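okay, structure incoming, though there's no sequence with it:
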């Protein structure tokens, strides 16, 4: 299954799982946002983190979402993206 297909089926689960780990505003970027994903693609998620959110929370959310969707999840915050790439990525972000 392509990540874009898994996303359509599991949007609510993704939002709920992010909230469980103190993350909010999940958005998709990368090949899924561009409409070029394949069955070998991953799902790139950008989230906002809470004050007490740690890298362990990001990893936990990625693992739980990936297990449910059956695709690899790359999860990050905007500050984790190279500054030189931020404008390009921000231009294609799609809310989950």
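Looks like it came in fine. What you are looking at is a predicted structure, and each value in this text was computed from that prediction instead of being measured.

use CA for all of it now, contacts and neighbours both
OK.

start to end distance for stretch 17-32?
Across its full length, stretch 17-32 reaches 19 Å between end residues, using C-alpha to C-alpha, to the nearest Å.

three-state assignment of residue 56?
helix (DSSP: H, G, I helix; E, B strand; the rest coil).

take a look at this one as well, against the first:
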């Protein structure tokens, strides 16, 4: 039996737009910077969702990321804002960062369907 994300991952890789491939390369090139930003704001388990995760990003797509925030790190909104700005600076591209804890159930389930580890 294949892992649950296996088919989505391989379908995404084989049907990936050029824009998606370029954004994923950029993410890979700046991975250490992104890890440092996550550490600075007490976040972990970053996952891509949306068009970059599905492989259908266009030139107008942003990079959508879900993170888990560690307990006791301060204001959720300030931390998410800091992560968003840190990612934008590192990637030189629009980024939206959300916390899995604050997403509405309907949005969370849709996002998690697409989610792939960053």
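In hand now; what should we look at? Nothing here was measured: the structure is a model prediction, and the numbers come from that model.

which other residues reach stretch 40-58 of structure 2?
Among residues not part of stretch 40-58 of structure 2, those counted as contacts by C-alpha atoms under 8 Å, 6 or more residues apart in numbering are 8, 12-13, 15-17, 19-21, 23-24, 38, 61-70, 73, 79, 82-83, 111-112, 114-118.

same thing but at 6 Å, please
Contact partners of stretch 40-58 of structure 2, identified using C-alpha atoms under 6 Å, 6 or more residues apart in numbering, comprise 12, 16-17, 19-20, 64-70, 79, 111, 114-118.

which bit of structure 1 covers that stretch?
Per TM-score structural alignment, the counterpart of stretch 40-58 of structure 2 in structure 1 is residues 20-38.

what residues sit buried inside that stretch?
With burial defined by 16 or more other C-alpha atoms under 10 Å, the residues of stretch 20-38 of structure 1 counted as buried are 21-24, 26-33, 37.

any idea which of those is closest to residue 14 of structure 1?
Residue 14 of structure 1 lies nearest to residue 26 out of these, by C-alpha to C-alpha, at 7.9 Å.

so that closest one, which of the three states?
On the three-state scheme (three-state DSSP), residue 26 of structure 1 is labelled strand.

the alignment partner in structure 2 of residue 88 of structure 1: neighbour count?
With TM-score structural alignment as the criterion, residue 88 of structure 1 lines up with residue 110 in structure 2. Counted with other C-alpha atoms under 10 Å, the neighbours of residue 110 of structure 2 add up to 12.
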